[in-house]
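J.: what shape does this take:
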Amino acid sequence: MGDFVFSVVTPCFNSELYIAETIESVLSQSGPFRIQYIIVDGGSTDSTLQIIEGYQHRIKSGRYSRVNLGISLEVVSEPDQGMYDALAKGFSRVMGDVCSYINSDDFYLINAFRSIHSVFLHYEKMNWLTGIPNVYNSIGSNIKRATPFEYRRDFIRKGVYGRELGFIQQESTFWRSSLLKQIDTTRLGKFKFAGDFYLWHEFSKKNKLWIVDSIVSGFRTHPGNKSADLFSYKKEFDSIVSEAMSLKDKFDLFMHKRAWKQPEEQKAKLSQTFISLSDPKLQEKYRTLLGESGKPASEPSEYDTVPKHKPYISMVIGSFNRLEMLKICIAAVRDELQDKASEIIVVDGGSTDGTVEWLLKQKDIITIVQHNRGEWNGKPIERKPWAYFMNLAFKASSGKFVCMLSDDSLIIPSAINNGLALFEEQLSSGRKLGAVAFYFRDYPLRKKYAVAVNVGNLYVNHGLYLKTALDEAGYIDENYHFYFADTDLVLKIKEKGYECIASPTSYVEHYFEATPEIRASNNDTKKEQDRLRLINKWKGKAYPDEEYAKYLKTVGYWDYHTEDFVDEHNTIAKLMGAEND
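T.: Here you go, the predicted structure:
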């Protein structure tokens, strides 16, 4: 007998917001089985394909080699007629023992496949299983769980589950691949909304749907998913229903509904289709298989061992007396990272405009206040450099990546996610990457977006750092008063063997004329000292000795590498509006 294989299909189109979580939830399934993962893309124009490519590199690099018995990731990207046309294409490639499909905004839970595998292994005549329906909101919070009683075969075909009782949750449903022979894939490909019900309708003609007492997936509700259009879904749903309800059916349904309202424990006792994973024989059989495969039951995957409290990305933002701008800066970050484990760290220089009071009310923000102006005990407070403040936040951050922004800047949508996807892709390919620069525009001083170069080296003004690279570099040199410290940081990172690249799809608006009195107070008088420090420190290291005279004249004016880009969101107007509030 060969290895057991799960075949999973994900249809997608412009799915950059959630697809990374979907893919990770499939690839990280741990157990004695192989996974055939088929992603059918409808010709995405956002960063979806780059994210998928990053996971292809991860598989090749062996990241999941200790998790299961092997993974194949097949990607098809071409225009299609909709989600179910893509799904039909994916089903035609299925080669595994058991099949399922997961949409690009949903996800499997840890050990989901292990639970399903144990049931199919123990009950060889069962062909069709589903788990406990489980619903999450757009930011990943669990908002609903509903234990079903039974899914009667005739009631499925008569449309009861969707009209009178809850839907069969598609992402929690698995079937033996032989059932796909019952499906007319041409007809399936023509559905726009209720193709899942067409599958259940056809399967129910010859098979009973069994319920496993386990939560195996999460259905995510958000404004963009297909199921949000319930009117269109139910209209297509009704067109598939093939049998009418008789008078006896209506009486049976009345009793059936009463059974669905029973307490969970009572449902399990009364149901004829409920499977308990607590069955000792089922567990013993699976433990035996785990031992034979050489993969112990206790072996966790990399995905399993990530602490739930540990963020994936840490946002670091410096602030001082720009409350309204800071609010929209943080709102944009929250929107961008709503599907990722993240933390926001704001270092404030002792704002007096209500910023500190507002920050302390934000329960998702780590606020560090370090007064840097005014007096204390009758003496002027000694001004600390920009690097000191940023280092406070960098050292406090615990994410794999750290993103640096300022309170007078605003990300253009997808900037951070695109940068993260590029970072992961390059790391997965084996590249030692330490920083990714975002294109930015000093509005209205500059009309084009650009990345900047100093002493012949690209540096990060706004962008991402690998936290381990920051640690190895020793963070920012606090001998700089304000300017050029960001250039110096990237040079220190490069000195440790890391690279710095630009993300061609990440853009930031920087309102250069915001609160000019604050900008003027940022140690402008010491800018020349900072400039000379950079040039002298990196002579013969970041640039050849013979170019010293050239950089002595040019460094400080920055070499901007511009990019033609039109911001359809008109992000700068939001920044300017905030300053005027």
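
J.: only C-alpha atoms from now on, for both contacts and neighbour counts.
T.: Will do.

J.: quick one: the helices in the stretch 451-581 of the chain?
T.: Assigned helices in the stretch 451-581 of the chain, in chain order: 467-473, 485-495, 516-520, 527-537, 548-554, 571-580 (criterion: DSSP state H, counting those that start in this stretch).

J.: how about the second one, which residues are buried there?
T.: What it means is helix 485-495. By neighbour count on 16 or more other Cα atoms under 10 Å, the buried set for helix 485-495 is 485-494.

J.: please give the structure of this sequence too, so both can be compared:
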Amino acid sequence: MNQEPLISVVTVCFNSINTVERTFKSILNQTYSNIEYIVVDGKSTDGTVELIKEYEDYFKKRNIIFKWKSEKDNGIYDAMNKGLEMTTGELVGIINSDDYYEESALEIISTEYLKDSSYDVYHGLLNYYNSGKLSMIKGGDSSVLTQHMIEHPTCFLKKKTYEKHGFFNCNYKYVADYELLCRVKKHGGKFKLIDKVIANFYDGGAGDCLESVIEALKFRYEYGFINKKSMIIKYIKIFLGRKIFR
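T.: Next up, the predicted model:
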């Protein structure tokens, strides 16, 4: 393998006029060239659709394959699944409309893939912003999945991996990305951690809410990562902690 793989990137958005332009620019500014970019909008009414149309020409001038749609969906993971169905690349990344890639992100992923294409998931480090300020650089190998999610904005899965293991399970409202990666891991999927910053994440999204924390806890119990006693204890600590820090 010596030809640069086509890398598909999916962004889902809804009324994201204040943040999605930064995401678009991070795709346009990539040092990598063989890109397919897919935007799935949830029928925005704030000008996001008009911005997508405006950027369509910029992507075409950059020779980026660009596809988009705007229609009602049944939540963020349903929208992501719609985007996945539209991808044709060998590798697929998902970046949300309030996050963005480092300029060398896709080049880094491609380089690692060309070195060894046997992995199912290629992922790296994440700049984590809290209240607009860089608070930490996060990154862990797939062994941490028994405790918590790895950095999904940095993850690139082979299209064949999605075809083998399936898309996001929309029965989960907040942790379908976590469930998917655990599903891949459970069935022998290989993960490659790259010791470089791939993406930038801003807190305050759905993944930070109490409901998300609880769903992740229940999921860990369902997958056998923790027993029922541990789940109950952690559940109580979550509520006590929320009460104390209000």
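
J.: overlay them and tell me the TM-score.
T.: Remark: TM-score between the superposed chains equals 0.83 [TM-score structural alignment, normalised by the length of structure 2]; 225 aligned residues with a Cα RMSD of 2.2 Å.

J.: re earlier: ok, so of the buried residues of helix 485-495 of structure 1, who is nearest Phe394 of structure 1?
T.: Leu489 (12.0 Å; Cα to Cα).

J.: where does the lengthiest strand in structure 1 end up in structure 2?
T.: In structure 1, taking DSSP state E as the definition, the longest strand is strand 499-511. Mapped onto structure 2 using TM-score structural alignment, strand 499-511 of structure 1 spans no residues at all.

J.: next, the angle from that strand to helix 485-495.
T.: If you take axes from the mean of the first three to the mean of the last three Cα atoms, to 10 degrees, strand 499-511 of structure 1 sits at 160 degrees to helix 485-495.

J.: now the strands for the stretch 201-350 of structure 1?
T.: 210-212, 217-220, 274-275, 313-319, 342-348 (DSSP state E, counting those that start in this stretch).

J.: tell me the most buried of the helices of the stretch 451-581 of structure 1?
T.: helix 485-495 (a mean of 22; mean count of other Cα atoms under 10 Å).

J.: who are the packing partners of that one?
T.: For helix 485-495 of structure 1, the packing partners by 3 or more Cα pairs under 8 Å, 6 or more residues apart in numbering; DSSP states H and E come out as strand 433-443, strand 457-458, helix 467-473, strand 499-511.

J.: any idea how far the lengthiest helix in structure 2 is from the chain center?
T.: Counting residues, the longest helix in structure 2 under DSSP state H turns out to be helix 228-244. On the basis of Cα atoms, centre = their mean, to the nearest Å, helix 228-244 of structure 2 sits 27 Å off its chain's mean C-alpha point.

J.: likewise stretch 417-435 of structure 1?
T.: With Cα atoms, centre = their mean, you get 15 Å for stretch 417-435 of structure 1.

J.: what's the closest of the helices of the stretch 451-581 of structure 1 to Pro11 of structure 1?
T.: helix 571-580 (31.5 Å).

J.: the inter-axis angle of that closest one versus strand 499-511?
T.: When the same axes, to 10 degrees is applied, the directions of helix 571-580 of structure 1 and strand 499-511 differ by 50 degrees.

J.: how about Ala216 of structure 2: what's its closest non-neighbour residue?
T.: Spatial nearest neighbour of Ala216 of structure 2, excluding adjacent residues (Cα to Cα, 6 or more residues apart in numbering): Val175 at 6.1 Å.

J.: so that neighbour touches Glu215, yeah?
T.: Yes: Val175 of structure 2 lies in contact with Glu215 (Cα atoms under 8 Å); the separation is 6.9 Å.

J.: tell me which strands and helices the longest helix of structure 2 is in contact with?
T.: Checked by 3+ Cα pairs under 8 Å, 6+ apart, helix 228-244 of structure 2 has helix 210-222 packed alongside it.
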